[in-house]
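[1] Dropping a prediction and its sequence here:
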Amino acid sequence: MTRPAGSATGLDSGALASAFAEAFQRAPEGVWHAPGRINLIGEHTDYNDGLVLPFALPQGVSVAGSRRDDGVIEVRSLQTGGTLVTAPVAGGPVAAEGRPSDRAWAAYPVGVARVLREHGTGGASLLIDSDLPQGAGLSSSAALECATALALCDLHGVEIERPALARLAQRAENEQAGMPCGPMDQSASLLCTAGHALLLDCRSGLSTQVPFAPAEAGLTLLAVDTRAGHTLTGGEYGRRRAECERAASLLGVAALRDVKDLAGALGSLRDPVLRRRVQHVVTENHRVEAAAGLLRAGAPAELGAMLNASHLSLRDQFEISWPEADAAVDAALRAGARGGRMIGGGFGGSVIVLTATDRAPRVRDAITTAYAARGWTPPNFLEARPSPGAHRTR
């Protein structure tokens, strides 16, 4: 009962329901799916109360589940051979329990169950499947949280508006799994719609659907898994967030989103590291607004310049890029792509490349050749299509 993530295209809810019946000796009461996401632009702006522009992927996480009334959550994952993890729904932070590394993934569904218990949900039996490549920076953890959240709410008859549910899933990742993320990933998984990107104000929680259908404009958006895996629960992500909070405090603003006079702010900061962090966040927010404007104007091909500027800022000002990402973007541009940038928290994962569809094969070949010349593991590619948000499938 094992299927590695990314081993097939699409998840079969009927097959997952059958696997659930085999694993738990009873039929599931439903199957729920939540997508991974790609953030078109707006990196490390979410926890600075800023703007982001993500969209949902066809790939994601599906959860088959049935209700339990004994206050216990039991979870299995097809990506880990069906190993059973059982925990009480009542409890403190999962991260503090010191789970073995082969069961660390369970912190996400168990953490969601513990947060939602305050809102009337309870125990459940859950079987998890995914076709998101692990470690690629496509937000598999948020997809797992959101699929679990939908399942628990439906199983226990609890109604929570989706923006609020996204914040609860974010809280589960912050408090239960120990990852200090902002609200973007969970919001994207729950709120995105097909053929659109989600312009999200991470301070107010207000969002707008912005048309984004690359194929209709003769464009392809490639997601390139650089095969340099990453983990965001390490120190670098938290350090960047702390640097932003320190800079905001020195500048006398609630968050870097509130910096209006960039030149003045940079001039008042003595620490060159903090100046670089501020410059990235402030300019990245402006790039999100510009990108949304281009999409509304029906000019998605012009996004390339925004993507390139974002990558350079993430590389030089926020200092979170990595060699495989830089090489992929450089090779893609040399092959005629419109633009590209790293995505996600940094230090590994994926890049996105915007190219005319007829140039896509040449761009793929150029990136693969660049990797081969350096002796790196060949990258993986998928075509990123703006897709529906989380929903019940069975």
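    Great, that's in hand.

[2] contacts and neighbour counts: CA atoms only from here.
    OK.

[3] so what's the residue lying closest to Thr220 once chain neighbours are set aside up against?
    Nearest non-adjacent residue to Thr220, counting by C-alpha to C-alpha, 6 or more residues apart in numbering: Thr357, 5.0 Å away. With contact taken as C-alpha atoms under 8 Å, 6 or more residues apart in numbering, Thr357 is in contact with 215, 218-220.

[4] which of these sit farthest apart?
    The largest separation in the contacts of Thr357, counting by C-alpha to C-alpha, is between Gly218 and Thr220 at 7.0 Å.

[5] So which of these two has more stuff around it?
    Taking other C-alpha atoms under 10 Å, Gly218 and Thr220 do not tie; Thr220 has more neighbours (23 against 13).

[6] out of all of them, which helix in the protein is the longest?
    helix 272-296 (DSSP state H).

[7] and the next element down the chain from that one?
    For helix 272-296, the following helix or strand on the C-terminal side (DSSP states H and E) is helix 303-316.

[8] got the contact list for that next one?
    For helix 303-316, contacts defined as C-alpha under 8 Å, 6+ apart pick out 41, 43, 280, 284, 287, 290-291, 294, 320-322, 338-342, 354.

[9] next one: stretch 253-268
    Applying C-alpha under 8 Å, 6+ apart, the contact partners of stretch 253-268 are 45, 48-50, 244-245, 247-249, 251, 275, 278-279, 281-282, 285.

[10] OK, contacts around Arg203?
    Counting by C-alpha under 8 Å, 6+ apart, Arg203 makes contact with 49-50.

[11] Helix, strand, or coil at it?
    coil (DSSP: H, G, I helix; E, B strand; the rest coil).

[12] adding another structure so you can compare the two:
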Amino acid sequence: MTTATEAGTAEATAPEAARTLFTALTGREPDGLWSAPGRVNLIGEHTDYNDGFVLPFAIPQRTVAAVGIRADDRSRVFVASTFADEPVEVALDELQELFPTAAGAEPGVAEWAAYPLGVAWALGQDGVRGPGVDIAIASDVPVGAGLSSSAAIEGATASALNDLWSAGLDRTALARIGRRAENEAVGAPTGIMDQMASMLGEPDAAIFLDCRSLETRLVPLGMAEAGLALLVMDTRVKHAHSTGGYGERRASCERGASIMGVPALRDLSVDDLPRAQELMDDVTFRRVRHVVTENQRVLDTVEVLRTRGARAIGDLLVASHASMRDDFEISVPELDTAVDAALAAGALGARMTGGGFGGAAIALVEQDAVQSVSDAVTAAFADAGFAAPTLFTVTPSAGAGRDA
């Protein structure tokens, strides 16, 4: 059997690699190519599963799914990926047994395969079924970098199955499908921000998302017009949302909401924090304080972008990082080094982005200072004895859809 690494080379673009892998493994052309982007969260971390506010945007890096309806009469999902050596084949009727439908539980397949198979399972839970399909996946979204490579897989797969199975679901419904796959099939207790950003992204705009109502509003960023760039600093410290640290933070948030007698931390304001401190142990209080103040920072960022522009949001980014470092305790030395070095080199603002425990940070920089800030971060990593980071700029981009 041709392996994924043989069929899809690192030099190929994601669409080329997905198509090549599909043809190598099936001997035919796919029915189409669908893709979905990763995302950068400008601000609003760990607020989504607390029914709060977030401000992400889709990035140019995308995951591509080459998909075709199977020619035989077997209702099976066959998935392969350029970042795995062996494909996985599962009967649609066996998906129910494959996934334990409990956050934190282990899926019955390799984690990478649980994302696309979980989407097929989640669609089936909603009564959507179709013929068996072959799926080949390739991606240029960095894995484990906090840029939501998982939601990109889910978005590409959901978009493809939505079309091929004639489900007729809108993008918000497909985002819900992706979240269910991640929560219940993969076992990662994440919110819906990543899936919504990947599905709903638009060029030159962030998505202001109310995670309780799922109402969205596009917020123009105008960074290029302002002479600014957003630099991603991938520490290359891998993380996984299905491991314990993420779940522990979520449990602390739920405990804090229960102590305060509210459905979710979304229902608290900064004015409630003194009472919360009286009622809670120190760790629970600091977790709550991060979420409550981060929600306010999201609202403040939206207002500042509207009234003063992107150049004025730097201090909010810095405050967000400090809160995640000190109160939520999800940063790591590499992330702190990236943020500190970028700021020392002249960045207007910087913060870690994503779930934490590794991944990437972002820095808002002058366009003509991208190289000098990048050089400063790289030097700081070398001085600290860390592996060299991966640095690149991103621009707000379009969401999921069919490409060919």
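    That came in fine, so what should we check first? None of the values given here were measured: they were computed from a predicted structure.

[13] which residue in structure 2 lines up with the residue nearest to Thr220 of structure 1?
    Taking TM-score structural alignment, the alignment pairs Thr357 of structure 1 with Gln367 from structure 2.

[14] for Ala263 of structure 1, same thing?
    By TM-score structural alignment, Ala263 of structure 1 lines up with Leu273.

[15] got it, and Leu200 of structure 1?
    For Leu200 of structure 1, the aligned position in structure 2 is Leu209, judged by TM-score structural alignment.

[16] so how far is Val54 of structure 2 from that match?
    According to C-alpha to C-alpha, to the nearest Å, Leu209 of structure 2 stands 5 Å off from Val54 of structure 2.

[17] Against which helices or strands is the lengthiest strand in structure 1 packed?
    In structure 1, ranked by residue count with DSSP state E as the criterion, the top strand is strand 54-68. Contact here means 3 or more C-alpha pairs under 8 Å, 6 or more residues apart in numbering; DSSP states H and E; on that basis strand 54-68 of structure 1 packs against helix 13-24, strand 30-39, strand 123-130, helix 140-155, helix 184-191, strand 196-201.

[18] and the second one with helix 184-191, angle?
    If you take axes from the mean of the first three to the mean of the last three C-alpha atoms, to 10 degrees, strand 30-39 of structure 1 sits at 130 degrees to helix 184-191.

[19] Kindly name the residues of structure 2 that line up with strand 30-39 of structure 1.
    On structure 2, the counterpart of strand 30-39 of structure 1 by TM-score structural alignment is residues 32-41.

[20] distance from that stretch to structure 1 after superposition?
    Average distance, stretch 32-41 of structure 2 versus aligned residues of structure 1 after superposition (mean C-alpha distance after the TM-score superposition for structure 1): 0.4 Å.

[21] in structure 2, which residue is closest to the centre?
    The centroid of structure 2 falls nearest to Ser148 when counting by C-alpha atoms, centre = their mean (2.3 Å).

[22] and the counterpart of it in structure 1, what does it touch?
    Alignment note (TM-score structural alignment): Ser148 of structure 2 maps to Ser139 of structure 1. Ser139 of structure 1 makes contact with 36-37, 185, according to C-alpha under 8 Å, 6+ apart.

[23] of all these, which comes closest to Ala151 of structure 1?
    When the contacts of Ser139 of structure 1 are ranked by distance to Ala151 of structure 1 (C-alpha to C-alpha), Gly36 comes first, at 16.7 Å.

[24] Compute the distance between the closest one and Leu266 of structure 1, please.
    Remark: distance between Gly36 of structure 1 and Leu266 of structure 1 (C-alpha to C-alpha) = 36 Å.

[25] which other residues reach stretch 240-249 of structure 2?
    Outside stretch 240-249 of structure 2, the residues that touch it by C-alpha under 8 Å, 6+ apart are 104, 144, 186-190, 287, 328, 355, 357.
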